[in-house]
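Undergrad: Structure for the following, please:
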Amino acid sequence: MKLTAIGPFVLVLIASCTHVVICSSNGNYADRLALLEFKKAISLDPHQAMMSWNDSTHFCSWEGLVGQISPSLGNLTFLKILVLSANSFSEEIPMSLGNLHRLQILSLHNNTLQGKIPALANCSKLTDLLLANNQLTGQIPVDLPQRLENLDLTTNKLTGTIPDSVANMTGLWMFSCAMNKIEGNIPNGFANLQGLQVLRVSINKMSGQFPQAILNLSNLAELSIAINNFSGVVPSSLGNSLPDLQAILLDENFFHGHIPPSLTNASKLSFIDISNNGFTGVVPSSFGKLPKLSLLSLQLNNLQASNKQNWKFMDGLANCSELSALSVAYNYLRGQVPDSVGNLSSELQGLYLGGNQLSGNFPSGIANLRNLVTVSLFENNFTSVLPEWLGTLNSLQVLQLSDNFFTGLIPSSFSNLSQLISIDLEQNQLNGQIPPSLGGLQMLQALLISSNNLHGTIPKEIFRIPTLVRIPSTLGNCESLEIIELDHNFFSGSIPTFLGNISNLHFLNLSHNNLTGSIPVALSGLQFLEQLDLSFNHLKGEVPTKGIFTNATALRINGNKELCGGPLRLHLPKIVIPLAIVLAFAAVSAVWFFRRRNQKTKAISLPSLGRFPRISYGDLVRATEGFARSNLIGKLFRDEKVVAIKVFSLETRGAQKSFIAECGALRNVRHRNLVPILTACSSIDSNGNDFKALVYRLSIMVDVADALAYLHHNHQGSIVHCDLKPSNILLDDNMVAHVGDFGLARFRSDSTGQSFADSNPTSSVAIKGTIGYIAPEQGEDVLASVRDTGAQILQSVLSIGLCCTKTSPNERISMQEAAAKLHGIQDAYLRGN
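TA: As a prediction, the model looks like this:
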């Protein structure tokens, strides 16, 4: 495999410094040859880094490169340090590296290495094995060198459990297997790793109670077991057992009980994340004893605060002068936020209080926190007006105040927040108008103000914000809005259908954006729309044909290369049906349609059988999205009925007669297991060619025999299908079958079998049917075929997956008997026999 060099590697040969002393000339020669073999595995040297790899320079001074790791490196028997990190090495780690008895450091992290970790037991002097950020698979080897001090396997695809043998590496100070697929728990033997300082097993599939072995690791500085399936109670003595702890990550597990107050005895703690668990009780007020605390995330738990005593933790946190982020979101905190929130560190950048039951006025203490980047108070019960002093928080980028009861005006001082990216004021009781000054927020990407009591016009300045990328959904609620001009921006996505709800809209300009999708038909219903400009976007599909779209002088849609159809005066390309698709529909004359058995479906009322709805060619095109193969089932826009549409390929010989035959066969027959025709379409397509199609209504199946029994015995004159096969049987939502496609059907009123199309003098006398499904009556007389259809039924039902037995060729059974036999088979199948 060839690799493109994306950066240099460093090949360190510390042993070469004393090579002359400890090696013979033969040893020098062997090492040189090994490195030359390594060079051969390099596929590209864009920076000419390997020019020095020649006879003019001693090999100890050769520079390295990127490429595949050659097994020849296993011959560098005096190699002590091999660093090939941060490159694009791929494939497997050579097994030959296990021969490097003097190797002390092997660093291969940040590559794309695959396969299993090789056997390195013979590398008895290895202290650092760094394999992070690769694509290694398999399990962690049980025979890794026991002198390892630094073992980093982060971000691979390793499985299995942590071997007990890792606990025998008594000199280990860092162990990480985070971001893999490791299962089980941390081995109890880890209690022997007295020198362990960093333990990272986050983002795996580990489970069980809190690992008790951790309590014996008194030198541990970082504990990360987040995003696993650990459960139970966190030991109350955790902080006492780990006095040197600096970071603890227990988030996204299933721990419950109280937060251990002893955590505050680990006075070096700076990073605490125990979010997304089931902790209960109150937040310990002793957190204020952690002078180095930088991040405290307690969100998504069941913590409570309902009185002044419970809120003491906020008073204590004022002593944490390095606190930069505090989150107690999504808990059960009630009442007013204490004024002591304003005494928090001036370094605080993130304050997250959302998803609680907080009430009262907007917390006034926040005004003192001038370095805030994010203020999140959403989903609470705050009242009062939004204070103007919010505009003094000059570093603010995200303001989340939705789902509260804030009243009054949107502060005009928001215009001072030049760094603001997102404002979320939805679901409040704000009134007044949108301040035009918000148009000065040149970095704003989201302005969410729906579900308020705002009124007046939307300032045009809002739509001049260059970074605004989404058309506000609140526009649909502005019924009195008359002019919308959003042109020359960077709006993306589809044109919102809610624009069709603005009944008084006169002018709509969405030109020169990045809009995609089709033009909503709802826009054609705007009675007062005088000008519509959708030009220079990326719109596609058929243009509506009513309303504003009939006025070519008021409509601008140029610059959208994939639009088609529409009124003739627009001179757009017509819809063209590929011949292959039409032929496919002729070949596959019916479709399979089913959904999962447990999927709930709504009942669909049948149309009146006395009147056939008028369906046009355009209706069928829209129902099937241009007769796309992915849309064999169409949905008619008129009545939202799910239908099957059979299109006849009129270029095929006999297609006209087949259309007439099927109409004749199904004109007067009605049965629950026959595919009923909603209507027929005999028209011309967009190219002026003849077009014929039948629109079927879907119902249910296993009852194929019932349908044929009805055709043969319960009608005025027998109808013989002559083309029964899986593709002519439709399944509805409830897995009930319907027989369709009567293009070869024969009608028997006396002793002759007369085809519905036989009256045409050009009728072919060739054998009719499909290869593999030719009806037996083609070789016998019609009466015999009627008697033999019982076997045909069973064979066809077998071909669609039902369990049944086949009658012998000499057995003659009636259709009623066939139906009864099939019902018996079905009942046995449903009983599990």
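Undergrad: CA only for contacts and neighbour counts going forward, please
TA: OK.
Undergrad: Which residue ranges of the stretch 601-750 of the chain form strands?
TA: 633-635, 642-647, 677-684, 690-697, 718-720, 729-731, 737-739, 746-748 (DSSP state E, counting those that start in this stretch).
Undergrad: which one of those strands is the most hemmed in?
TA: Highest mean neighbour count of the strands of the stretch 601-750 of the chain: strand 737-739, a mean of 28 (counted as mean count of other Cα atoms under 10 Å).
Undergrad: want to try CSV for the strands of the stretch 601-750 of the chain, with distance to residue 324 as columns?
TA: CSV is the format used below for the strands of the stretch 601-750 of the chain (distance: least, Cα to Cα, whole Å):
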stretch, distance to residue 324
strand 633-635, 56
strand 642-647, 57
strand 677-684, 68
strand 690-697, 64
strand 718-720, 82
strand 729-731, 61
strand 737-739, 66
strand 746-748, 84
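Undergrad: ranges for the helices of the chain?
TA: Taking DSSP state H as the criterion, the chain carries its helices at 19-22, 25-40, 238-241, 312-317, 579-587, 617-623, 655-666, 704-713, 782-799, 815-831.
Undergrad: Second chain to compare with the first, below:
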Amino acid sequence: MKPVSLSFAEFRSCHLLLGIALALCFNRVSCTTNETDRLALLAFKAGIFEDPFRVLSSWNDSIGFCQWYGVICGRRHQRVTVLDLRSQGLFGSISPHIGNLSFLGEMWLQNNSFNQEIPPQLGGCAAYNELTGEIPRELGSLLKIREFALDRNNLTGSMPSSIGNLSSLEILFLSENNLSGSIPQVLGHLKNLQFIGFAANRVSGTIPSSLLNLSSLTQFDARSNQIQGTLPASIGLKLPDLADFSIFGNQLQGPIPPSISNCTKLDILQLGDNRFSGKVPSLENLYNLSWLQILRNQLGSGEPEDLNFLCSLTNNSKLRYVGISRNKFGGVLPICVGNLSSTLMAFDVRKNQISGKIPEEIGNFANVEVLYMNLNKLSGVIPSNLGNLRNLSKLLLSDNNLGGTIPSSLGNLSKLIYLFLDGNNFHGQIPPPLSNCLSLNWLDLSNNNLSGVIPSQLMSLSSLTIILNLSQNHLTGVLPPEVGNLRTLTALDISNNLLVGEIPSSLGDCTSLTSLRMGGNFFHGLIPQSIRSLGGIEELDLSCNNLSGQIPEFLTVFRSLKLLNLSYNNFEGVLPREGVFRNATGTSIFGNNKLCGGLSEFHLPNCISKSFKSRKINLVILSTSVILGVLGIALILAFVYLCWLKKTVMEPVSSSRDDSCPNVSYGTLLKATDGFSSTNLIGAGSFGSIYRGVLEVSETTVAVKVLHLVYHGALKSFNVEKRH
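TA: Have a look, this model is predicted:
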């Protein structure tokens, strides 16, 4: 066996633990019962590797262990009865020697880090080898313990079956750890158990039938585990005192047992996020129920009677929350919902198959704060008396078939924070009284048929800090300059409307914007320079408008900008290459035919510099001048030649020659030769062509020679012919 090298400090720790272990082994021979507790506490201390608040510094022989921090002893026997070290940031493991605290009645160790095995540097110390990140099975020796809390420690392993020995146990809290395995059958032996909680672990298997023997059980919290199977059909008959039954976030299936209605003391019933199916039974005997949560299951069948169970709750005077969303409930909301308790604070029926109208009786929910009815098939109009729900803070009616106009009475909801009406068929104008909702953070009216102008009062609602979405409507007019009052708004979407005019410069005052969508409108003019103030912008969409001018350089310094869409506008000039323009996948500039340059991925033509353009223009002017000059000289020469030819051809030979030339215009020659037609071509040489023509006035036949002055020597040839 390879020898282990230990430092002096590590040797002392090992020596201390070995001494404690030997003393505990011979406890009956050499130790008093009080000494057993002291040594057990020292063993517990030895398993702690980090003590950030130094609460265990008092655990030494300078004072008696009953005065140590977190330790309470009984007056009669001076034995440890309470160990309370909750939320002290202790880092280490639970020593199995804690099981020797035979008088311990309460142990509160929650919210620490008792999940660590022995550090590698102490691996050679035999006394440490028994320390792990699990619950020691030796805790099953604490026969007098009544309250046992180890939640929020990231403990591993499974619940030890030795827990079944704790016959006095009333409270067992093991939530928010990393426990696995199944629920021990032996828990059914704990006849005094009232509270059991092991939520947020990885416990699997089924709910053991032995738990139905715990007639004293008032709280069963097994949320967020991996428990399977079905609920026992007789659960309501065997657990009459059950007040809190929370098993949401598991893999349970089958129906909800009708016997659950016999748990008349139920205050909290949370069955959500499982696979329960079928109809919800009558809950008419649950007079004390305040919290009903059955969301995210497969309950209901899309039939008209699916929601009848809601009427069985109308005799309950304590109901505060009803959550039945994300199921398969069909039919219409029964009118009886208006008789639910006046204490109701949240009503969540979203994402079902509920059809029909919103009952006006919902306006009786005097104290409701949350009303979620979105993602259904609701039709009709919004009842105007919803404006009477003065405590309402969240109203979600989006993605239904609702129509009509948005009632102005919603402006009475002064506590409203979220208003989602998107994805419906609302028409008419946006009611200006919505600006009276002075707490409104999020307003979504998108995907409707709203028309008219955007109320300037709405743009002055400074409480809008999250999202203002008016997209996919038929809004007209300009974007009110009051938009600059939305200084803390995060996202503004007015895309795909009929808005006109220029982008108001006041938009630059909305310095908190991270998303700005204005595409699909008729905005024109330049991108205002004030937009440079939007330094935190991440998404900017100005596509499909009539914007023009050059793309501002300040867009290149927006370090947070990830998506930029300038497509289908009239931008011109050089496309920048820095900042977001280096990302061809995050930048779109299609449909701007006057842009040039940029990265090759944009497939734009190369830009022509101003100096090159100037030279090109000068060359064009020069070429035109040369061509015109040459053409002029050719015509003059042709005319001179015509004069000479007339003398030699048309005049009779005489000793006294008349040197005068007839005044013949170019138009006359053009007409005489039929536009210098090829049919009148009578000869061609190196320097010109000769055409036959008939002068209209005198009907004289003439020959017209047109010189090709672009050839070197043509003018010299003309002079030679003239002399002859």
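Undergrad: Tell me which of the helices of structure 1 sits most buried.
TA: Highest mean neighbour count of those: helix 704-713, a mean of 23 (counted as mean count of other Cα under 10 Å).
Undergrad: That one maps to which residues in structure 2?
TA: Using TM-score structural alignment, helix 704-713 of structure 1 lines up with nothing in structure 2.
Undergrad: gap between that helix and the chain center?
TA: 47 Å (Cα atoms, centre = their mean, to the nearest Å).
Undergrad: What of stretch 531-538 of structure 2?
TA: Per Cα atoms, centre = their mean, the centroid offset for stretch 531-538 of structure 2 relative to its chain is 20 Å.
Undergrad: Relative to residue 468 of structure 1, which of the helices of structure 1 is closest?
TA: helix 617-623 (33.6 Å; Cα to Cα).
Undergrad: sorry, back to before: could I get the helices of structure 1 as JSON lines with distance to residue 690 of structure 1?
TA: Output for these, formatted as JSON lines (distance: least, Cα to Cα, whole Å):
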{"stretch": "helix 19-22", "distance to residue 690 of structure 1": "90"}
{"stretch": "helix 25-40", "distance to residue 690 of structure 1": "68"}
{"stretch": "helix 238-241", "distance to residue 690 of structure 1": "83"}
{"stretch": "helix 312-317", "distance to residue 690 of structure 1": "79"}
{"stretch": "helix 579-587", "distance to residue 690 of structure 1": "12"}
{"stretch": "helix 617-623", "distance to residue 690 of structure 1": "10"}
{"stretch": "helix 655-666", "distance to residue 690 of structure 1": "10"}
{"stretch": "helix 704-713", "distance to residue 690 of structure 1": "31"}
{"stretch": "helix 782-799", "distance to residue 690 of structure 1": "34"}
{"stretch": "helix 815-831", "distance to residue 690 of structure 1": "39"}
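Undergrad: Just tell me which of the ones you listed ends up closest to residue 171 of structure 1.
TA: helix 238-241 (20.1 Å).
Undergrad: what's the closest one aligned against in structure 2?
TA: Per TM-score structural alignment, the counterpart of helix 238-241 of structure 1 in structure 2 is residues 235-238.
Undergrad: and the matching stretch, how far from structure 1 on average?
TA: Taken over the aligned residues, the distance from stretch 235-238 of structure 2 to structure 1 averages 1.3 Å (mean Cα distance after the TM-score superposition for structure 1).
Undergrad: So residue 369 of structure 1 sits against residue 351, correct?
TA: No: the pair residue 369 of structure 1 and residue 351 does not pass the contact test of Cα atoms under 8 Å, sitting 9.6 Å apart.
Undergrad: residues in contact with the spatially most central residue of structure 1?
TA: A centroid search over structure 1 (Cα atoms, centre = their mean) returns residue 493, at 17.2 Å, as the residue closest to the centre. Shown in contact with residue 493 of structure 1 (Cα atoms under 8 Å, 6 or more residues apart in numbering): 470, 514, 515, 516, 517.
Undergrad: Going through those residues, which ones are buried?
TA: Among those, the ones that count as buried by 16 or more other Cα atoms under 10 Å are 514, 515, 516, 517.
Undergrad: Make a markdown table from those and add distance to residue 275 of structure 1 to it.
TA: As requested, these are exported to a markdown table (distance: Cα to Cα, whole Å):
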| residue | distance to residue 275 of structure 1 |
| --- | --- |
| 514 | 40 |
| 515 | 40 |
| 516 | 40 |
| 517 | 41 |
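Undergrad: separation between the alignment partner in structure 2 of residue 339 of structure 1 and residue 308 of structure 2?
TA: Correspondence of residue 339 of structure 1 to structure 2, assessed by TM-score structural alignment: residue 335. Applying Cα to Cα, to the nearest Å, the value for residue 335 of structure 2 to residue 308 of structure 2 is 10 Å.
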